[in-house]
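# just to be clear, the model below is a prediction. Sequence and coordinates:
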Amino acid sequence: MSHDISHPYDFAQGDTPLLISMPHVGTELPQAVREGLIPEALDLRDTDWHLPRLYDFARDMGASLLAARYSRFAIDLNRSSDDKPLYQTATTGLYPDVLFEGTPLFQPGKAPDSTARRAYLEHIWQPYHDRIASELARLKAKFGYAVLFDAHSIKGEIPRLFEGLLPDFNIGTNSGASCPESLSTELAAICDTGNYRHVVNGRFKGGHITRHYGQPDQSICAVQLELAQRTYMREAAPFDYLPEKADQVRAVLKRFVEHLLDFRP
């Protein structure tokens, strides 16, 4: 395929109304991206590490699972194709040019050119969104409604993006537009365990996927969860998965997913 891109995502179809999307777990790099990155970026530090492992229980619960294979350093699947900014504060775009911390992502003059980026849009971004759209349509046709859960994680302290320490659970519903308020309230209650902090529509209100596909009036509800990585892994390279910590947060995540499965709009 053009620009050494193939198999842009992994997908497993379930038998419930729930689709779980993981757009930032990919670690594969097109050649032009790999050759242009600054050395510090080669550890892919802005990846949503280990989420397929963290949520591996969801497959047995009947959810459909969609996971990106290519790194967000090539193209960000949670941004709109017109690259309209998500936030007025600091953020990253459809084609990231800086790390979360603000350091330039590419060596001078070595960012992928417009031809390469068009290929990433056509062969990475578009197939992922085509799969979301087709699966939500299938689920709605079968069950009368569909629920989209966009799963993310992030380092808990990034001064460029947000002040202080990020709460453990950051639920985003496009300020209430992507699902009924009752659902976000119930999900927040699940996260209120005493061991973790949570917020609804705080710094992270949901990215393009949540905002675009969450249409409650069309019987499709969407929720994003930005999970602080300290809850299940080491936030510095080599970004180890920490099973004991992960098992604790997985107990909460299982209840979170169970509630999404039980939800009826």
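Received the coordinates, thanks.

# from now on I want contacts and neighbour counts done on CA atoms only, so please keep to that.
Fine.

# in this structure, which residue is closest to the centre?
For the chain, the residue nearest the mean C-alpha position is H152 (3.8 Å; CA atoms, centre = their mean).

# am I right that that one is in a strand?
Yes: secondary structure of H152 (DSSP: H, G, I helix; E, B strand; the rest coil): part of a strand.

# how about it, what does it touch?
Residues near H152 by CA atoms under 8 Å, 6 or more residues apart in numbering: M22, P23, H24, D48, L51, Q224, L225, E226, L227.

# okay but the second one is in contact with A68, surely?
Looking back up the chat, that one is P23. Yes: between P23 and A68 a contact is recorded at 5.1 Å, counting by CA atoms under 8 Å.

# which one of the two is surrounded by more residues?
P23 (26 against 23; other CA atoms under 10 Å).

# ok, the more buried one to S81 distance?
14 Å (CA to CA, to the nearest Å).

# where do the strands sit along this structure?
9-12, 18-22, 64-68, 146-154, 169-172, 198-200, 220-228 (DSSP state E).

# this structure: helices as residue ranges?
When assigned using DSSP state H, the helices of the chain occupy the ranges 31-36, 51-54, 57-60, 114-120, 126-143, 181-191, 208-213, 243-262.

# name the residues of the fourth one that are buried.
When burial is assessed from 16 or more other CA atoms under 10 Å, helix 114-120 yields the following buried residues: A116, R117, A119, Y120.

# redo these as JSON lines? Include distance to S175.
As requested, the buried residues of helix 114-120 are exported to JSON lines (distance: CA to CA, whole Å):
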{"residue": "A116", "distance to S175": "35"}
{"residue": "R117", "distance to S175": "31"}
{"residue": "A119", "distance to S175": "33"}
{"residue": "Y120", "distance to S175": "30"}
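
# against that first model, consider the following:
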Amino acid sequence: MAAFDGQSPAFEILEPRVWRAPIIFNSPHSGSVYPDSFLQTTRIDLEALRRSEDSFMDELIRGLVDRGFPVMQAHFPRCYIDVNREPYELDPRMFVGRLPSFANTRSMRVAGGLGTIPRVAADGQEIYRERISVDDAISRIEALYKPYHRALRKLVTRTFETFGTVIVVDCHSMPSVGLSRDEPRRPDVVIGDRYGTSCMALVSDIVEQTLIGRGYSVGRNRPYAGGFITEHYGNPAHGAHAVQVELNRAIYMDERRRERSERFSDVIDDFALLAEALAEVPWGDLGTMQAAAE
């Protein structure tokens, strides 16, 4: 794949020599390579931009490859382009020029400044000094968003064709405290399954039971029910399952200093345990039962 900033690949897929199970781990928001051309347009510094990252999530799951699980990870930052959105969730207030007629300009995510090309960083600060061109936005979508999803879709399809089923575990991290003071204390983990529509209940149940068994407090779908990836790749009626795992950053890092904490290696072990627990699911039998139910 061509380098997106002159030297770094936009994303990579790490595949095991021998697959353990039809389970793909994906980290779309841990990218930390910032193009100079992008930084020249921003009104906030790199430190503020990096608060949007799911810091170190790619490192937490990378070792799963040696255990037989493929891992996909983005290298571009989510504040540059967010692949966990529809391809054209765009805020017309951000751009110079006319957006395509098919652009989704009215979604809740666009209204909040967090469309495909985000208007604000994670802490709510405006990213850009001035409007950017529509051509710039379309270029990012064509060069990064679409290749990312083509590669993920190809991996999902190949996995399904090989095993007869597939599960995508979409791995994210969240700030320990929300922007609103009224928001209740966040749990250690939030499982997002689009309120039971992106995967069979058994998948979410196993994630929840495994992590509770490791001492985590676990919530479901609030405040994160899963984004475009969970919704788009999860089709349990046809044997495709997607679940989002949102990990509280205070568990594994110092959020202010953006440094790994003492528990970092423990969390790596916990992800390995989660992968093994999901791999034990009799996917072939469940697929047969699903087909029979239809």
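Perfect, thanks for sending it. Keep in mind that what you see is a predicted model, and the values were worked out from it rather than measured.

# about what we covered before: what does the residue nearest to the centre of structure 1 align to in structure 2?
Aligned counterpart of H152 of structure 1 in structure 2: H172 (TM-score structural alignment).

# again with D97 of structure 1
So, by TM-score structural alignment, D97 of structure 1 is matched to R119.

# ok, F143 of structure 1 next?
Using TM-score structural alignment, F143 of structure 1 lines up with F163 in structure 2.

# spatially nearest residue to its match (excluding sequence neighbours)?
Excluding its sequence neighbours, the residue lying closest to F163 of structure 2 (CA to CA, 6 or more residues apart in numbering) is P22, at 6.2 Å.

# list the contacts of that neighbour.
Contacts of P22 of structure 2 by CA under 8 Å, 6+ apart are F69, T159, F160, F163, T165, V166, I167, A279.

# at 7 Å instead, please
T159, F163, T165, V166, I167 (CA atoms under 7 Å, 6 or more residues apart in numbering).

# what of V120 of structure 2?
Per CA under 7 Å, 6+ apart, neighbours of V120 of structure 2: G113, L114, E126, I127.

# JSON lines for these, including distance to F38 of structure 2 and neighbour count?
Below are the contacts of V120 of structure 2 laid out as JSON lines (distance: CA to CA, whole Å; neighbours: other CA atoms under 10 Å):
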{"residue": "G113", "distance to F38 of structure 2": "17", "neighbour count": "23"}
{"residue": "L114", "distance to F38 of structure 2": "17", "neighbour count": "24"}
{"residue": "E126", "distance to F38 of structure 2": "14", "neighbour count": "17"}
{"residue": "I127", "distance to F38 of structure 2": "10", "neighbour count": "22"}
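
# among those, which one sits closest to E231 of structure 2?
Nearest to E231 of structure 2 among these is L114, at 17.0 Å by CA to CA.

# distance of the residue nearest to the closest one when sequence neighbours are not counted from P35 of structure 2?
Closest residue to L114 of structure 2 apart from its sequence neighbours, by CA to CA, 6+ apart: V120 at 6.5 Å. V120 of structure 2 is 17 Å from P35 of structure 2, where distance means CA to CA.

# same question, A275 of structure 2
A275 of structure 2 is 33 Å from P35 of structure 2, by CA to CA.

# for the two, indicate the residue with more neighbours.
Between A275 of structure 2 and P35, counted using other CA under 10 Å, the more crowded position is A275 (24 against 16).

# the more buried one matches what in structure 1?
So A275 of structure 2 corresponds to V257, using TM-score structural alignment.

# for S52 of structure 2, same thing?
Looks like S52 of structure 2 aligns to D46 there (TM-score structural alignment).

# list the contacts for that match?
Here D46 of structure 1 is in contact with F100 (CA under 7 Å, 6+ apart).

# for A250 of structure 2, same thing?
Contacts of A250 of structure 2 by CA under 7 Å, 6+ apart are S176.

# let's see that with 10 Å instead.
S173, M174, P175, S176, V177, D188, R256, R260, S261, R263 (CA atoms under 10 Å, 6 or more residues apart in numbering).

# excluding covalently adjacent residues, which one is nearest to the third one?
The spatial neighbour of P175 of structure 2 that comes closest, neighbours along the chain excluded (CA to CA, 6+ apart), is R249 at 5.7 Å.

# next, work out how far apart the corresponding residue of structure 2 for S134 of structure 1 and Y148 of structure 2 are.
Matched to structure 2 by TM-score structural alignment, S134 of structure 1 sits across from K154. According to CA to CA, K154 of structure 2 stands 10 Å off from Y148 of structure 2.

# could you do P9 of structure 2 as well?
11 Å.

# out of the helices of structure 1, nearest to L161 of structure 1?
Among the helices of structure 1, helix 208-213 sits nearest to L161 of structure 1 (CA to CA), with 17.3 Å.

# look up the average distance of the closest one to its aligned counterpart in structure 2.
With mean CA distance after the TM-score superposition for structure 1, helix 208-213 of structure 1 departs from structure 2 by a mean of 0.4 Å once superposed.

# read off where that helix ends up in structure 2.
The aligned range for helix 208-213 of structure 1 is 228-233, by TM-score structural alignment.

# in contact with the aligned partner of A74 of structure 2 in structure 1, which residues?
Under the alignment (TM-score structural alignment), A74 of structure 2 maps onto A68 of structure 1. A68 of structure 1 makes contacts with 7-11, 21-28, 77, 124-125, 128, as judged by CA under 10 Å, 6+ apart.

# narrow those to just the buried residues.
8-9, 21-28, 77, 124-125, 128.

# possible to save those as CSV with distance to D217 of structure 1?
Converted to CSV, the buried ones among the contacts of A68 of structure 1 look like this (distance: CA to CA, whole Å):
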residue, distance to D217 of structure 1
P8, 31
Y9, 29
S21, 21
M22, 24
P23, 25
H24, 28
V25, 30
G26, 32
T27, 36
E28, 37
L77, 24
I124, 29
W125, 26
Y128, 24
